[in-house]
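1. predicted structure and sequence below. I'll ask about it afterward.
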Amino acid sequence: MNKFLNDLERKIGKYAIVNLTKYIVMLYAVGYVLQLAPQSVNITNLLNLDPYLILKGQVWRLVSWVLIPPGSFSLLIIITLMFYYFVGNGMERTLGTFRYNVFIFGGMILMIIASFVTMLVYQVFFGITGDALGMLMFRSSGAFSTYYIQMMVFLAFSVIYPDIQVLLMFLIPIKVRWIAIAYGIILAYQCIGALINKDFATFFAIASQFINLLLFYMSTGKLNHIRPGEIKRKREFKSSVKMQPKGITRHKCAVCGRTEQDDPNLEFRFCSKCNGNYEYCQDHLFNHVHVK
C-alpha cells in the first residue's frame, strides 16, 4: 500500500490541494447560503447524489452533492465544523497534503460507488425498475452525504493521535480514542441495523467509508506484522542472525524509546525525510516531527 501511494505521489503529488479542509468548510458555507432559497425551490433535490438521475443525464450530481452540509445551520454545527477544521489540518500536517487528499477524495469516490451499488442491488435482487426505482433512489439519496466522510476523518485522526485530550461538552477532559470507539460502535450499529431493515442506501454509505478507513489503516503499516510475506521474513531473519548479547537491542524508536524487546511484534523503519539515521516504531513513523 505504501509503495503504491509513494509511486502515485511522485507522479501526481504536485496536484494535491493544500489546506483541503478549508475549502471543504467553504463549500459547506455555500451550501448553507443555498438553503436560504425559497421553499418552493428545494436546492438539495437538485444537488444530491442520485445515481438514477445521473444516468438520466444530470451528471453534475457527481460533484454537487459535496455542497450539501451535514445538518441544518446552528451553533452546534459551527462548533462541529471548527473541530473538523482542527482535525483535518492535523491530519494533513501529519500525513502530508497528498495522502490527506487521497483519504478525502477516496471517501468521496467510494460514496459515489456506494450509491450506484445500492441502485444495482434494488434492480438485480428486488427487480425494481423504472419510475419506482427513481422514487426509491430519490428517497434514499439523503444517505449519500459527506456526514459519514467527516466521521471517518475523525476516526482516522484518532488512529494517529489516540491520546489527545478534548473537552467533551466543554467540561469533561477525555481522550480522543474513547470518543472514537463510541462513534465507531454507533456507526457499526447503524450499519448493521440498516442491513437488517433493508435500508441499503445507509448500509452501503457507511460500509464504503469503513472500507476507506481500513485502507487508511493499512497505509499506516499497522497491519504489516500479519502479512504472510512479513511473517516469513521475520522467521527467516530470526533463524539466520546470531544471538545478540543480552541487553543490546537492534532497534529503538527515536520518539518513545521502545525496542524489539518491549514488543516482538513492533515494526521499525527509518524515516527518509529526517536528516540522519532516525528509526521509528510503527506507531510513530507517520506522526513524528521530522529532524532537519
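-> Alright, I've got the coordinates. Numbers count the residues shown, from 1 in each chain.
2. all contacts plus neighbour counts: C-alpha atoms, from now on.
-> Fine.
3. in the chain, which spans are strands?
-> Ranges of strands in the chain, per DSSP state E, are 165-168, 172-175, 268-270, 279-281.
4. what's the closest of these to Ala182?
-> Taking C-alpha to C-alpha, strand 172-175 is the member of these nearest to Ala182, at 11.7 Å.
5. now the closest one: buried residues?
-> Buried residues in strand 172-175, counted by 16 or more other C-alpha atoms under 10 Å: Lys175.
6. please compare the first structure with the one that follows:
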Amino acid sequence: MPLIPQLESKFGRFAIPGLVQIIAAFQLLVLFMVMVMSPEGAAAYLQFLELNPIRVMHGEVWRLVTHVFIPGNFSLIWALIGAMFMMWIGRGLESAWGAFRVNLYIIGWMIAVTLGALLFHWPASGMFLFQTLLFAFASLFPNEEIYIYFILPIKMKWVAALTAGMTAFLVMRESSLLFPVLVGHLNFFIAFGPGFLSERARMAQVASRRSRFESAQIPQDTFFHQCSVCKKTELDDSHLEFRVLDSGDEICSECRAKRAGG
C-alpha cells in the first residue's frame, strides 16, 4: 500500500478541513490587528509572530506556527484579494486531494522552512507557502481560468509560469535566496516532481519508439517486383502484374504478352 494512502487511513481523522482557508482568515486577522495598532506596536506584534530561531530555542515554540499567519502584503485591497484567491485555491486542492493531503502538503512546507530557518537562518516567507499552493493548483487544474482585474481571462498554468519567472528573476538578482527558495518550494517538488519526471520519461520512451518505428519503415522508393526483361517495377507502373518464371526470375505482364505474341 503506498505511503500516503496508508498514512491517510491511520491519521486522516485528525486532518483539519479548510486549513488553507483558515490560514487566509488568520492572515486577514493579523492585517486588521496591524492596521489598528500604532507603528511601534505593529512592529512588536509582527516580531512576536515571526519565526525567530533564537527565540524558538528559548522556548517560544508558538513561532513555529504563527509565522504562517503574517500576510505577504499589508495593503488592505491586495490582502483581501490575495486571501480570497488563497481560499479559492484551498477549496480546489481539497476537492482534488482531500483534507488530509492538503494538511500534509502544508505541514511538509512548515517543516522544511522551519529547519531551514533554525539551521541556516534562512527566511521563512509566507509568500513561499502561497506560491506552492498556487503551483499545486495549477498542476492539478492547468486550464482553470481566472480574470485579471475581473476582465482579462488567463489560465492558471500561465499564472503559475509568470509567478515562477518572477521568483527566478528575484533569485538571479539575489543569489543568496537560491537555497531558501528551493527549500520553500520543497513540498511542491516532492509532491509533483516524481510524476513530472515519470511523465517526461514516458514521453521520451514514446518518442524513442516512434523514431525506431519510422526508421524501420520501408523507404518509399523500395520495390518488391522487378521484371527480369525490361527491368520495370511496380513503382514504374502500378498496373503491371508480375509472374515468376520457372527459372525463378520475375516477368511483367507486358513482356509476358510480347513473348506470347511473338
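-> Structure's in. What do you need? Keep in mind the model is a prediction, meaning the values are calculated, not measured.
7. got a TM-score for the pair?
-> Once the chains are overlaid, their TM-score stands at 0.69 when taken by TM-score structural alignment, normalised by the length of structure 2; 201 aligned residues with a C-alpha RMSD of 2.4 Å.
8. counterpart of Ala207 of structure 1 in structure 2?
-> Aligned counterpart of Ala207 of structure 1 in structure 2: Leu182 (TM-score structural alignment).
9. what's the burial count for that match?
-> A total of 15 residues lie near Leu182 of structure 2 under the criterion other C-alpha atoms under 10 Å.
10. next one: it from Ala168 of structure 2, what distance?
-> Note on Leu182 of structure 2: its distance to Ala168 of structure 2, by C-alpha to C-alpha, to the nearest Å, is 11 Å.
11. what do you get for Glu145 of structure 2?
-> From Glu145 of structure 2 to Ala168 of structure 2 the distance is 23 Å (C-alpha to C-alpha).
12. same thing with Leu28 of structure 2?
-> Distance, Leu28 of structure 2 to Ala168 of structure 2, by C-alpha to C-alpha: 28 Å.
13. for these two, indicate the residue with more neighbours.
-> Taking neighbours as other C-alpha under 10 Å, Leu28 of structure 2 and Ala168 compare with Leu28 leading, 21 against 16.
14. is it true that that one touches Pro71?
-> Yes. In terms of C-alpha atoms under 8 Å, Leu28 of structure 2 counts as a neighbour of Pro71; the distance is 7.2 Å.
15. for the two, list the residues in contact with both.
-> Common neighbours of Leu28 of structure 2 and Pro71, using C-alpha atoms under 8 Å, 6 or more residues apart in numbering, are Ala79.
16. what does Met108 of structure 1 align to in structure 2?
-> Correspondence of Met108 of structure 1 to structure 2, assessed by TM-score structural alignment: Met110.
17. ok so Lys258 of structure 2 is a strand residue?
-> No. Read with DSSP: H, G, I helix; E, B strand; the rest coil, Lys258 of structure 2 is helix and lies in no strand.
18. what helices or strands is the lengthiest helix in structure 1 leaning on?
-> Ranked by residue count and defined by DSSP state H, the top helix of structure 1 is helix 97-126. In terms of contacts (3 or more C-alpha pairs under 8 Å, 6 or more residues apart in numbering; DSSP states H and E), helix 97-126 of structure 1 is packed against helix 51-55, helix 75-95, helix 130-140, helix 147-160, helix 200-219.
19. got a markdown table for the ones you listed, with distance to Pro38 of structure 1 too?
-> Output for those, formatted as a markdown table (distance: least, C-alpha to C-alpha, whole Å):
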| stretch | distance to Pro38 of structure 1 |
| --- | --- |
| helix 51-55 | 23 |
| helix 75-95 | 22 |
| helix 130-140 | 20 |
| helix 147-160 | 24 |
| helix 200-219 | 28 |
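20. what's the closest of those to Ala37 of structure 1?
-> With C-alpha to C-alpha, the closest approach to Ala37 of structure 1 among these belongs to helix 75-95: 19.4 Å.
21. contact partners for Glu144 of structure 2?
-> With C-alpha under 8 Å, 6+ apart, Glu144 of structure 2 has these contacts: 138, 155-156.
22. ok, those vs Gln131 of structure 2, which is closest?
-> Distance to Gln131 of structure 2 across the contacts of Glu144 of structure 2 (C-alpha to C-alpha) is lowest for Ala138, with 10.3 Å.
23. now the equivalent of that closest one over in structure 1: how far from Leu20 of structure 1?
-> By TM-score structural alignment, Ala138 of structure 2 lines up with Ser158 in structure 1. In this view, Ser158 of structure 1 and Leu20 of structure 1 are 19 Å apart by C-alpha to C-alpha.
24. who has more neighbours, these two?
-> In this view Ser158 of structure 1 and Leu20 are compared by other C-alpha under 10 Å, and Ser158 has more residues nearby, 21 against 18.
25. any idea how far the more buried one is from Ile104 of structure 1?
-> Separation of Ser158 of structure 1 from Ile104 of structure 1 (C-alpha to C-alpha): 16 Å.
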